[in-house]
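Peer 1: The sequence isn't on hand, but the structure is:
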């Protein structure tokens, strides 16, 4: 792989106020791009001024949906270092997703190098206020201009950056989620285990109805065959603490293998908490609630890290979890993971990488 070419912007943007960053609203001065062709492979790695992409209307991504993406963050640590959290896992997963929809893989070490190089160029964009970070969005799209259902011969790999505010401005706040019996996110044998845009497009209708009709902020998806077994919450993996044991759905081919999920399982087991990865039904969850054994429910993902669940709505049943407040396990996981990410807690596992 040739060195990354850097073309600096001559007109830098004013940086937004850190108090009002929000999420995904502002973008930095530069982006990373790299092309693929069946003749040359991946080539022309470059950092250029941020701007629109010029794509032919016949670009295959528009018609056949060949696209994958990732999400991770860069953190400004307490001692002013720039840290990434397990970027090697994102490199592995983007190739896993690409394989599922016939996109050629990227060298994983180079993926991390591209991230680090772009972030160093844009270091001034990393906010320093408590809880803020620089969100990183790598993605690959099919760019060949052709119609016909087949894999593209041309692709674009891009990385864009967006400074983001604290996900929880007032601390962890439990959410209420709707258990959807009607819509399905994914099925085994499909693309549920890949981070591809179509999975998110298929979730939007259920998400909208959950909010408008049931005042729920997220959807808990059930399996696509029996409509019985728990899969994911919105764009997060989900965990249930029942009678001292933490249970999360097993990776069955329709569930995304979350990097935060993996980290949570590792931490819980190290703390001596029994973790089971297995099928778990919505009926089992409701029985545990009826028996007073459902202690905590929380989601895990890059954006929120840990998202405690304060209530479940299913088949006109509205149950409250842990009196609607954040549980001790959820809080400890959040404090530990964010502590590692910001350099406040010792990283005994080598999860953070310096830029």
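Peer 2: That came through fine. Just so it is clear, the model here is predicted, and its values are computed rather than measured.
Peer 1: Please make it C-alpha for all contacts and neighbour counts, starting now.
Peer 2: Noted.
Peer 1: who's in contact with the strand or helix carrying residue 333?
Peer 2: Taking DSSP states H and E as the criterion, residue 333 maps to helix 328-341. Contacts with helix 328-341, where a contact means CA atoms under 8 Å, 6 or more residues apart in numbering, come from 75, 77, 83-85, 172, 264, 267, 296, 298, 305-308, 345-347, 352.
Peer 1: one more time with 7 Å, if that's ok
Peer 2: 75, 83, 85, 264, 298, 305, 306, 308, 345, 346, 347, 352 (CA atoms under 7 Å, 6 or more residues apart in numbering).
Peer 1: Grab the nearest non-local neighbour of the fifth one.
Peer 2: What that stands for is residue 298. In this structure, residue 298 finds its nearest non-sequential neighbour in residue 308, 4.2 Å apart by CA to CA, 6 or more residues apart in numbering.
Peer 1: Quick check: the one you found is in a helix.
Peer 2: No: going by DSSP: H, G, I helix; E, B strand; the rest coil, the assignment for residue 308 is strand, not a helix.
Peer 1: Tell me which residues touch it, please.
Peer 2: With CA under 7 Å, 6+ apart, residue 308 has these contacts: 173, 174, 175, 297, 298, 299, 326, 330.
Peer 1: Just give me the neighbour total for the nearest residue to residue 310 once chain neighbours are set aside.
Peer 2: Nearest non-adjacent residue to residue 310, counting by CA to CA, 6+ apart: residue 324, 4.1 Å away. Residue 324 is flanked by 17 other residues according to other CA atoms under 10 Å.
Peer 1: Please report the distance of residue 324 from residue 145.
Peer 2: Plainly put, residue 324 is 52 Å away from residue 145 if you go by CA to CA, to the nearest Å.
Peer 1: Show me the strands in the stretch 251-355 of the chain, by range?
Peer 2: Here the stretch 251-355 of the chain has its strands, by DSSP state E, counting those that start in this stretch, at 275-277, 294-301, 305-314, 317-320, 352-354.
Peer 1: got another, please set it beside the one above:
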């Protein structure tokens, strides 16, 4: 890989949006990053350039065989202080996704440096309101024009940036409603469930649409073999507080190893909470609710950060959690976690990259 990074200036910059109007993922900044891959040169032609459409052959393999992976991370700004949260972990995970989809790996250090330069250039796009940030979307697609079924030889990596508000709207700690999917499955062990592959999300859309139509915010997926064990929510990993212990499903090859999930586990242990990573069935959850030991549920992810769950529907049963309010452990973790991200609290883990 070449470590040269070219910058092409944009002639006219866009007007910055009103922070009060920010949604999620609808606005994009002035610049983007792009880099190409072929077998002869490896990754090459790294460039920061004006945000623009790309040309793609109708025969590009991504359109036919789905070789596409992506990541999600955020930049935060407090005054002149700009921070990235664990970007190296995201590019390491991207490499694991690349390996599973037979795609070329990237140089993690170079990608962190390139991202740092891109975000520095777009510093003024980072909103500073409560729950706001600059969402960062790196992704790789197969661009080779070929209709045979094999791994592509040519790829394009891009990073685009989007100023965003809270994922679930202005009340970022409002409790979400979860619908447990018991017909479709998201992934099975041995598949690509642990990879952040685009196709995983395409496979989830039918269930998400149904959940939305029924008045629920997200889908909770069960395992793909017995359809008994809790795995993850569509946009989040899931945590339960049962009798004072923070419990989350153990990684098993079909659950996405979330960077936020990993960080929440480390933070919770640092704060003195007992954390268990283990198999937990949906029946266990409902039995804990019936016995009064289910105290809180929350999800974790880059987009949502930490989102309390107020109710869960499974078949003909529905339970309410903590009167559909954010619980004390969830709130404690949220406050410490976001303070570290924003730089208003000491970072004892050295998680953040300061620009």
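Peer 2: Arrived safely, thanks for sending. Keep in mind the model is a prediction, meaning the values are calculated, not measured.
Peer 1: Correct me if wrong: the residue nearest to residue 310 of the first structure contacts residue 318.
Peer 2: No: between residue 324 of the first structure and residue 318 there is no contact under CA atoms under 7 Å: 11.9 Å.
Peer 1: and the contacts of residue 308 of the first structure, which are buried?
Peer 2: Among these, those buried by neighbour count (16 or more other CA atoms under 10 Å) are 174, 175, 297, 298, 299, 326, 330.
Peer 1: Mind telling me the two of those farthest from one another?
Peer 2: Farthest apart among those by CA to CA are 175 and 330. That separation is 12.8 Å.
Peer 1: Could you check how far the residue lying closest to residue 198 of the first structure once chain neighbours are set aside is from residue 147 of the first structure?
Peer 2: Excluding the flanking residues, the one nearest residue 198 of the first structure by CA to CA, 6+ apart is residue 65, at 7.3 Å. As for residue 65 of the first structure, its distance to residue 147 of the first structure is 12 Å (criterion: CA to CA).
Peer 1: Among the two, which residue is more densely surrounded?
Peer 2: More neighbours surround residue 65 than the other of residue 65 of the first structure and residue 147, with 15 against 12 (other CA under 10 Å).
Peer 1: How much space separates that one from residue 101 of the first structure?
Peer 2: In terms of CA to CA, residue 65 of the first structure sits 9 Å off from residue 101 of the first structure.
Peer 1: Same check on residue 289 of the first structure?
Peer 2: 40 Å.
Peer 1: got a markdown table for the contacts of residue 308 of the first structure, with distance to residue 28 of the first structure too?
Peer 2: Shown next, in a markdown table, are the contacts of residue 308 of the first structure (distance: CA to CA, whole Å):
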| residue | distance to residue 28 of the first structure |
| --- | --- |
| 173 | 29 |
| 174 | 31 |
| 175 | 31 |
| 297 | 36 |
| 298 | 32 |
| 299 | 29 |
| 326 | 34 |
| 330 | 33 |
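Peer 1: just these now: which is nearest residue 89 of the first structure?
Peer 2: Of the contacts of residue 308 of the first structure, the one sitting nearest to residue 89 of the first structure (CA to CA) turns out to be residue 299, at 18.9 Å.
Peer 1: Let me know the secondary structure of the nearest residue to the closest one once chain neighbours are set aside.
Peer 2: Spatial nearest neighbour of residue 299 of the first structure, chain neighbours left out: residue 238 (4.3 Å); criterion: CA to CA, 6+ apart. Secondary structure state of residue 238 of the first structure, per three-state DSSP, is strand.
Peer 1: For the stretch 151-300 of the first structure, just list every one of the helices.
Peer 2: 197-201, 204-214, 259-270, 282-290 (DSSP state H, counting those that start in this stretch).
Peer 1: what about the last one, how far off from the second structure?
Peer 2: What that stands for is helix 282-290 of the first structure. Compared with the second structure after the fit, helix 282-290 of the first structure shows a mean deviation of 0.7 Å (mean CA distance after the TM-score superposition for the first structure).
Peer 1: Show me how far that helix is from its chain's centre.
Peer 2: Between the centre of helix 282-290 of the first structure and the centre of its chain there are 28 Å (CA atoms, centre = their mean, to the nearest Å).
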